[in-house]
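Undergrad: Everything below, folded, please.
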Amino acid sequence: MTATVDATPTVEPAKAHAPVASAGATYVGAALSIVLIALGAIAIRDAAVIFDWVGGRPWSGAAIDAVDGLRPAPWLVPAAVIVALVGLVCVVAALKPRKKIGREVTAHTSVYLEDDAVARLAGTAVRAVPGVLKAHVRASRSTVVVRADVTTTAITSETITAAVREALQPLTRQPSIKVRTKTGGPS
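TA: Predicted coordinates:
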């Protein structure tokens, strides 16, 4: 009689990349696409004029005639500098690393929470504390800020901090928690 051994290996899933914000070049690309669409519309209009589908004079021909025969002028140097700076800004926007927008949650698979989800989770925990009338929560990459209206001074910022810390326990890196309380109730 032989004993069988379960030879199925335990495999850990691969970690996914953290979610990131849109690239800066996205906005530059959107602006340039609008410019190209406008140039395409002008080209279509000029083609319609050339084929006598509509009346008028081609705009591209008028633009060429306007710059034909121009001589160097003093304003060209500052204009060239401005165009060069705009080009440099576009290059920097394209090469700038994207900002991470998620916080990793302790789990067997890759799970991330964005800052607004962290704020909602913390806000739910604060509002569940007995005696909290209302709460406003903001979260950034490293900090959670809570402003809470409470019914009595017995509800301290430490009580609220403990509730938020417990709610955010699944995060791999705990943010700092800042709590401001204001005592007040319905009159």
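
Undergrad: Only C-alpha atoms from now on, for both contacts and neighbour counts.
TA: Fine.

Undergrad: Please point out which parts of the helix ranked longest in the chain sit buried.
TA: Ordering each helix of the chain by length in residues (DSSP state H) puts helix 24-50 first. Within helix 24-50, the residues that qualify as buried are 24-25, 45-46, 49, counting by 16 or more other C-alpha atoms under 10 Å.

Undergrad: ok, now how distant is the residue nearest the centre of the chain from Ala93?
TA: Nearest to the geometric centre of the chain sits Ala21, at 4.2 Å (C-alpha atoms, centre = their mean). Distance from Ala21 to Ala93, counting by C-alpha to C-alpha, to the nearest Å: 13 Å.

Undergrad: and if you look at Val49?
TA: Distance from Val49 to Ala93, by C-alpha to C-alpha: 39 Å.

Undergrad: rewinding a little: just checking, the residue nearest to the centre of the chain touches Lys99?
TA: Yes. Ala21 is within contact range of Lys99, at 5.4 Å (criterion: C-alpha atoms under 8 Å).

Undergrad: show me what contacts the nearest residue to Ala135 once chain neighbours are set aside?
TA: The shortest distance from Ala135 to any non-neighbouring residue, by C-alpha to C-alpha, 6 or more residues apart in numbering, is to Ala148 (4.2 Å). Counting by C-alpha atoms under 8 Å, 6 or more residues apart in numbering, Ala148 makes contact with 126, 132-136, 179-182.

Undergrad: hmm, 6 Å instead?
TA: 134-135, 181 (C-alpha atoms under 6 Å, 6 or more residues apart in numbering).

Undergrad: Let's see this one next, to set against the first:
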Amino acid sequence: MTHTLTSPAPAGSGPAMKAARPRTGSGRIGLLGPIMALVLTGLGVVLLHDAVAAADSRPGRTWSAALIDGFDRTTAEWWMIPAGVAIALLGIWMVVTAVRPRSRKTLAVTSQTGLFLRTRDVARLASAAADDVDGVLSAGSVAGRRTVTVTVESDRDGVADVVRTTVEQRLSALAEPPKVKVRVRAHWQSRETP
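TA: So this is what the prediction gives:
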């Protein structure tokens, strides 16, 4: 009996694992989803009560019949038109909100394994890169998916271009690097002469 040994595939011949998909934020429906769930549950209880009452041989009024009789005695009033328009607009807004895509708060890093950074982590990277520039006393950043705004405090002229270049280099590992905007705040310290 002979055994043949097969050599393992060389490292780097392909991706180590299937690339991950970008994370998405929660849907925009927010509080509205649970409220609608409660309304539909209440409607289901009413319909179940009415079905049991209709199937029972004893006489009795169903809840929906009592509600309809109550509305039957009302007359049209001026406030019903704006209320109806407001309810219709609310319904249209709910439908549009439900079908909107979920927000994406991540940026892809150039890799084969599907690595993503959140926008707040991109802002931290940009701030750290700006802090490393000579002449920058403090740095803060705000990042979105398309732009990163770096605000630095400095007492030197021409630091904005150096900060922009440094931050762009640090963020070059992203698949689609955001545009870098730099704001410089002048920092003048009073210096005492000896």
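
Undergrad: TM-score of the superposition?
TA: In this superposition the chains share a TM-score of 0.72, using TM-score structural alignment, normalised by the length of structure 1; 162 aligned residues with a C-alpha RMSD of 3.1 Å.

Undergrad: if we can go back for a sec, could the buried residues of helix 24-50 of structure 1 go into JSON lines alongside distance to Glu158 of structure 1?
TA: Converted to JSON lines, the buried residues of helix 24-50 of structure 1 look like this (distance: C-alpha to C-alpha, whole Å):
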{"residue": "Gly24", "distance to Glu158 of structure 1": "40"}
{"residue": "Ala25", "distance to Glu158 of structure 1": "44"}
{"residue": "Arg45", "distance to Glu158 of structure 1": "68"}
{"residue": "Asp46", "distance to Glu158 of structure 1": "71"}
{"residue": "Val49", "distance to Glu158 of structure 1": "75"}
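
Undergrad: Can you tell me which of these is nearest Val144 of structure 1?
TA: Gly24 (26.2 Å; C-alpha to C-alpha).

Undergrad: how about the closest one, what's its partner in structure 2?
TA: Under the alignment by TM-score structural alignment, Gly24 of structure 1 pairs with Arg28 in structure 2.

Undergrad: any idea how far that match lies from Leu40 of structure 2?
TA: Taking C-alpha to C-alpha, one finds Arg28 of structure 2 at 20 Å from Leu40 of structure 2.

Undergrad: do the same with Leu174 of structure 2
TA: In terms of C-alpha to C-alpha, Leu174 of structure 2 sits 45 Å off from Leu40 of structure 2.

Undergrad: which residues of structure 2 fall in helices?
TA: Counting by DSSP H, the helices of structure 2 are 32-55, 63-72, 80-99, 119-131, 159-170.

Undergrad: what's the most buried one of these?
TA: helix 119-131 (a mean of 21; mean count of other C-alpha atoms under 10 Å).

Undergrad: Where does that helix end up in structure 1?
TA: Under TM-score structural alignment, the counterpart of helix 119-131 of structure 2 in structure 1 spans residues 115-127.

Undergrad: mean offset of the matching stretch relative to structure 2 (after superposition)
TA: For stretch 115-127 of structure 1, the mean deviation from structure 2 after alignment is 0.8 Å (mean C-alpha distance after the TM-score superposition for structure 1).

Undergrad: Check whether Leu171 of structure 1 really touches Gly102, as I assumed.
TA: No. Between Leu171 of structure 1 and Gly102 there is no contact under C-alpha atoms under 6 Å: 10.5 Å.

Undergrad: measure Glu41 of structure 2 to Ala19 of structure 2 for me?
TA: Actually, residue 41 of structure 2 is Thr rather than Glu. From Thr41 of structure 2 to Ala19 of structure 2 the distance is 40 Å (C-alpha to C-alpha).

Undergrad: cool, and Ala129 of structure 2?
TA: 28 Å.

Undergrad: and what of Met36 of structure 2?
TA: Distance from Met36 of structure 2 to Ala19 of structure 2, by C-alpha to C-alpha: 36 Å.

Undergrad: now do Val184 of structure 2
TA: From Val184 of structure 2 to Ala19 of structure 2 the distance is 39 Å (C-alpha to C-alpha).

Undergrad: So for those two, which residue has more residues nearby?
TA: Val184 (19 against 12; other C-alpha atoms under 10 Å).

Undergrad: Counterpart of the more buried one over in structure 1?
TA: Checking TM-score structural alignment: Val184 of structure 2 goes with Thr181.

Undergrad: How about Thr149 of structure 2?
TA: Match for Thr149 of structure 2 (TM-score structural alignment): Val145.

Undergrad: got a list of what that match touches?
TA: Per C-alpha under 6 Å, 6+ apart, neighbours of Val145 of structure 1: 137-138, 178-179.

Undergrad: any idea what sits nearest Ala23 of structure 1, other than its immediate chain neighbours?
TA: Arg98 (5.6 Å).

Undergrad: Val49 of structure 1 pairs with which position in structure 2?
TA: Checking with TM-score structural alignment, Val49 of structure 1 has no match.
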